[in-house]
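J.: Give me a model of this one.
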Amino acid sequence: MFTRISLPAMRERNYDKRFTCGTIAAAGMLGMLIPPSALMVVYGIITEQSIGILLIAGIGPGFLLALVFSLGIIVTSLGYPHMAPRAEIVTPWSEKVRALTGVWGILALVLGIISGMYLGLFTPTEAGAAGALGALILALLSRGLTRANFIAALNEAAQTTALVFFILIGAMIFARFLVLTGLPGDFSTAVTQAGIPPLAIVVAFLFMYLFLGMFQDSISMMSITLPIVHPIIVQLGIDPVHFAMLVIVTIEIGLLTPPVGLNVYTVRSVAAQIPEGSDVSLDDIFWGILPFFILSFVALAILILVPSISTFLPKTMFGR
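T.: Alright, predicted model coming up:
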């Protein structure tokens, strides 16, 4: 959806196609950090952590990544004006404000859900239900919801939910099997007794996730590795919430890298269906994503060095 909206608008204003596609593909990383995030929910279920804490913890890293990307875009635009030329038509602020009236409902819904969880008005599960109800009400008020669209939305939600739950069921069985074999405990003991600095172990795990992200989807990757990795992190005394944010960011970076690069292929498949994207190739998107790939590592390094970016809000809200 984001590609369908952004790509035509940016190409119409003569933005460089590589820069355009790279920006769109990189923006897909933010959705997995800032609530509501499906990956956070899956991560919490697999590791038996509080989903509410994970969702709130993702706000800081999400805004950090957005800030780093924004600074990179500004520097690129100033240094290479031909890649992002200034708009010839200047839109007055009054018109910009009026344009926001069409999205006030979505903004209010998102802010209401996040604020409700932060203030403890409802749990993450209740927040999901409230969000679904709010979205339904907005659709009814806009009079854009037809019977066919409603049924299609229900079918898509059911299919996605069934897919995720089957993966989670397999992950839980796999985790129980590992516990019975004693492998996580033995592996944790071996790692902790090896005398390797905790930071080095964290970095090694992140490189593992980056490598796996080149070939696997996010949920499968977490389902296979977290039953082994999470006990080690806990035994080393590393904040599991902070580590969760590092893993999510690293997994999202992996979605930008070849040979799979799920975000890249998603942008390419949608661009091929749009007249403005008919000349966009995979090479264009991979070249366009390269600066954001580097910026992602900058944000990840900051996140590693400043754990409070991940832990400040959970400590403020939940006292942990």
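J.: hey, let's count contacts and neighbours off CA atoms from now on
T.: Fine.
J.: Buried by neighbour count: which residues of the helix or strand Asn263 falls within qualify?
T.: Secondary structure from DSSP states H and E places Asn263 in helix 262-271. Within helix 262-271, the residues scored as buried using 16 or more other C-alpha atoms under 10 Å are Leu262, Asn263, Val264, Tyr265, Val267, Arg268, Ser269, Val270, Ala271.
J.: To compare with the earlier structure, here is another sequence to fold:
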Amino acid sequence: MDMLNIALLLLVLLCLLLGSGLWIALALAGTGYVAMSLVNPTPGLFLASAYWESTGSWTLAALPMFIWMGEILFRTKLSEELFNGLAPWVRRIPGRLLHVNILACGIFGSVSGSSAATCATVSKIALPELKRRGYDERVAIGSLATAGTLGIMIPPSIIMVVYAVAAEVSIVRVFIAGMIPGALVMGLFSLYIIIWALLNPAKQPAAGPGMSLWAKLKQSAQLIPCILLIVTVMGSMFLGWTTATEAAAFGVLGSLVLAAVTRCLTWRSFVDSLAGATRLSCMIMFILAGAAFLTKAMALTGIPAALAAAVAAAELGPFAIIGILTVVYLILGTALDGVSMIVLTTSVVVPMVQLAGFDLVWFGIFIILLVEIAEISPPLGFNLFVMQTMTGKEQTEIAWAALPFFMMLVVTVVLITIFPGIVTWLPDYLLRQ
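T.: Sure, this is the predicted structure:
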């Protein structure tokens, strides 16, 4: 039986295991065990070594730290302070406070690293305030559902750490690479809001009374703790003072100080944040361990090399390969979360992408954008579930509200594919200094 047929059978096995309701980590490990059995009589030894090597990585220690930082900040008044601090600066822009949704999600996402946490936390503050002031509920919901996905694009991001570890690329380089695309997504979201506001002036309240520059600065002083935390965590990495793991530890310390200063740090909130971070970290690491074993098994069977050779033999152009992968990831995104999408596919996809001549850091940002799209794609878009819980509305209604912003994400994918320098220029420039 040739390698392509074996790959097809393993794919069917993996789908059957996942469809049976088995944990993703166990489904990955089980498929890897079968694959390893084809080439080695003692696959259990490889299973043990793969689990130890994948979870004993110093680089991977950044993951639980960033998760814990986000869990701590989720329990502070940060989102309320962000909303109040940003509001004075958008009063004269068409769409007004709707832009605060985008800005607040971008800033909170940069310190939480989680799409769901960003969406839920900012929505909790923004939705009641926007409804009270008479803003169009549909646009408010759509902007919050999609802007919440900035939690995985604006660094530091949990899913960026997962991709960097799985693809064996620099975490810091992936973090830096996400900055310009993240800003581009925020700009496109705000551009749509401006166009919508100009076309629908009756669906937004009249501008409030003006504020002096001093009053704006005084109200925006609430942003200082958050900005200091972002600058400390990201700046220390960009300047080469700390590794990603050390920066994550400083981030946890800073978030604890921030929670204490805002009087949100109690023994109960501390324990809850630690428990939440432990649960999520264990789940992700378990999945990564299963994926590491599957990756090792695939490498020993030669399946990734055979698939890469098959792609090369098909003489598909680089953009054709990217087009096929886009469809595959969007289909996966309707049924799997972002972490699972990445660890399921990395071992097979990375050799193809390298063969096609694409930069792996660029490809990481490309995948993360597709995961953002998956977060708001029915039936399993996680942010749709979050907004459904926050609003009590049907998932279909939320998906339609998010559709224009969904298209902005698609535009971003097209732009970074045509102009890859959007992703690669900044890390190349900063890390060459």
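J.: Please work out the TM-score for the two chains.
T.: After superposition, the two chains reach a TM-score of 0.94 (TM-score structural alignment, normalised by the length of structure 1), with 313 aligned residues with a C-alpha RMSD of 1.5 Å.
J.: hang on, the earlier thing: please list the residues outside the helix holding Asn263 of structure 1 that contact it.
T.: 3-4, 7, 21, 24-26, 28, 217, 255-256, 277-278, 280-282, 285-286 (C-alpha atoms under 8 Å, 6 or more residues apart in numbering).
J.: so it corresponds to what in structure 2?
T.: Under TM-score structural alignment, the match for helix 262-271 of structure 1 in structure 2 covers residues 382-391.
J.: Over to stretch 235-252 of structure 1?
T.: Mapping stretch 235-252 of structure 1 onto structure 2 (TM-score structural alignment) gives residues 355-372.
J.: now do stretch 127-145 of structure 1
T.: Using TM-score structural alignment, the residues of structure 2 aligned to stretch 127-145 of structure 1 are 247-265.
J.: before we move on, what about stretch 197-216 of structure 1?
T.: Using TM-score structural alignment, stretch 197-216 of structure 1 corresponds to residues 317-336 of structure 2.
J.: List of residues touching the matching stretch?
T.: 341, 356-357, 367, 370-371, 373-375, 377-381.
J.: Separate out the buried members of the residues you listed.
T.: 341, 356, 367, 370-371, 373-375, 377-381.
J.: For Ala164 of structure 2, state which of those residues is nearest.
T.: Minimum distance to Ala164 of structure 2 across those is 11.7 Å, recorded for Ile367 (C-alpha to C-alpha).
J.: The corresponding residue of structure 1 for Leu229 of structure 2 and Met317 of structure 1: what is the separation?
T.: Counting by TM-score structural alignment, Leu229 of structure 2 corresponds to Leu109 in structure 1. With distances taken as C-alpha to C-alpha, to the nearest Å, Leu109 of structure 1 is found 20 Å from Met317 of structure 1.
J.: do Thr311 of structure 1 as well
T.: From Thr311 of structure 1 to Met317 of structure 1 the distance is 10 Å (C-alpha to C-alpha).
J.: which of these two has more neighbours?
T.: Taking other C-alpha atoms under 10 Å, Thr311 of structure 1 and Met317 do not tie; Thr311 has more neighbours (23 against 16).
J.: The one helix or strand that one maps to packs against which elements?
T.: Using DSSP H and E, Thr311 of structure 1 maps to helix 308-318. Here helix 308-318 of structure 1 touches helix 51-57, helix 59-79, helix 240-254, going by 3 or more C-alpha pairs under 8 Å, 6 or more residues apart in numbering; DSSP states H and E.
J.: which bit of structure 2 covers the second one?
T.: So the one you mean is helix 59-79 of structure 1. On structure 2, the counterpart of helix 59-79 of structure 1 by TM-score structural alignment is residues 179-199.
J.: compared with structure 1, how much does that stretch deviate?
T.: Compared with structure 1 after fitting, stretch 179-199 of structure 2 deviates on average by 0.7 Å (mean C-alpha distance after the TM-score superposition for structure 1).
J.: List of residues touching that stretch?
T.: 93-95, 98-99, 102-103, 106, 143, 147, 150, 153-155, 203-204, 404-405, 408-409, 412, 416, 422-423, 426.
J.: do the same with stretch 15-33 of structure 2
T.: Here stretch 15-33 of structure 2 has contacts from 10, 13-14, 43-44, 47, 286-291, 293-298, 340, 344, using C-alpha under 8 Å, 6+ apart.
J.: how about a cut-off of 10 Å?
T.: 9-14, 35-37, 40, 42-44, 46-47, 51, 283-298, 336, 340, 343-344 (C-alpha atoms under 10 Å, 6 or more residues apart in numbering).
J.: Provide a list of residues in contact with Arg432 of structure 2.
T.: Contacts of Arg432 of structure 2 by C-alpha under 10 Å, 6+ apart are Leu426.
J.: Relative to Phe312 of structure 1, how far out is the aligned partner of it in structure 1?
T.: Taking TM-score structural alignment, Arg432 of structure 2 has Gly319 as its aligned residue in structure 1. Distance of Gly319 of structure 1 to Phe312 of structure 1, given as C-alpha to C-alpha: 10 Å.
J.: try His242 of structure 1
T.: Separation of His242 of structure 1 from Phe312 of structure 1 (C-alpha to C-alpha): 10 Å.
J.: hey, what's in contact with both of the two?
T.: Ala57.
J.: what about those two, which has more around it?
T.: Using other C-alpha under 10 Å as the criterion, His242 of structure 1 and Phe312 rank with His242 on top: 21 against 15.
J.: Give me the spatial nearest neighbour of that one, chain neighbours excluded.
T.: Ser310 (5.6 Å; C-alpha to C-alpha, 6 or more residues apart in numbering).
J.: what does Gly261 of structure 1 give?
T.: Nearest residue to Gly261 of structure 1 in three dimensions, chain neighbours excluded: Leu255, at 4.6 Å (C-alpha to C-alpha, 6+ apart).
J.: Check which helices and strands the longest helix seen in structure 1 sits against.
T.: Longest helix of structure 1, by residue count under DSSP state H: helix 147-181. Packing partners of helix 147-181 of structure 1 (3 or more C-alpha pairs under 10 Å, 6 or more residues apart in numbering; DSSP states H and E): helix 38-47, helix 183-193, helix 218-235.
J.: rewinding a little: so the match of Leu229 of structure 2, which state does it fall into?
T.: The three-state assignment at Leu109 of structure 1 reads helix, by DSSP: H, G, I helix; E, B strand; the rest coil.
J.: how near is it to Pro314 of structure 1?
T.: When Leu109 of structure 1 is compared with Pro314 of structure 1 (using C-alpha to C-alpha), they lie 21 Å apart.
J.: contacting residues for the aligned partner of Met40 of structure 1 in structure 2?
T.: Here Met40 of structure 1 is matched to Met160 in structure 2, going by TM-score structural alignment. Taking C-alpha under 10 Å, 6+ apart, we find Met160 of structure 2 in contact with 63, 113, 152-154, 166, 171-172, 174-175, 178, 339, 342, 361, 364-365, 367-368.
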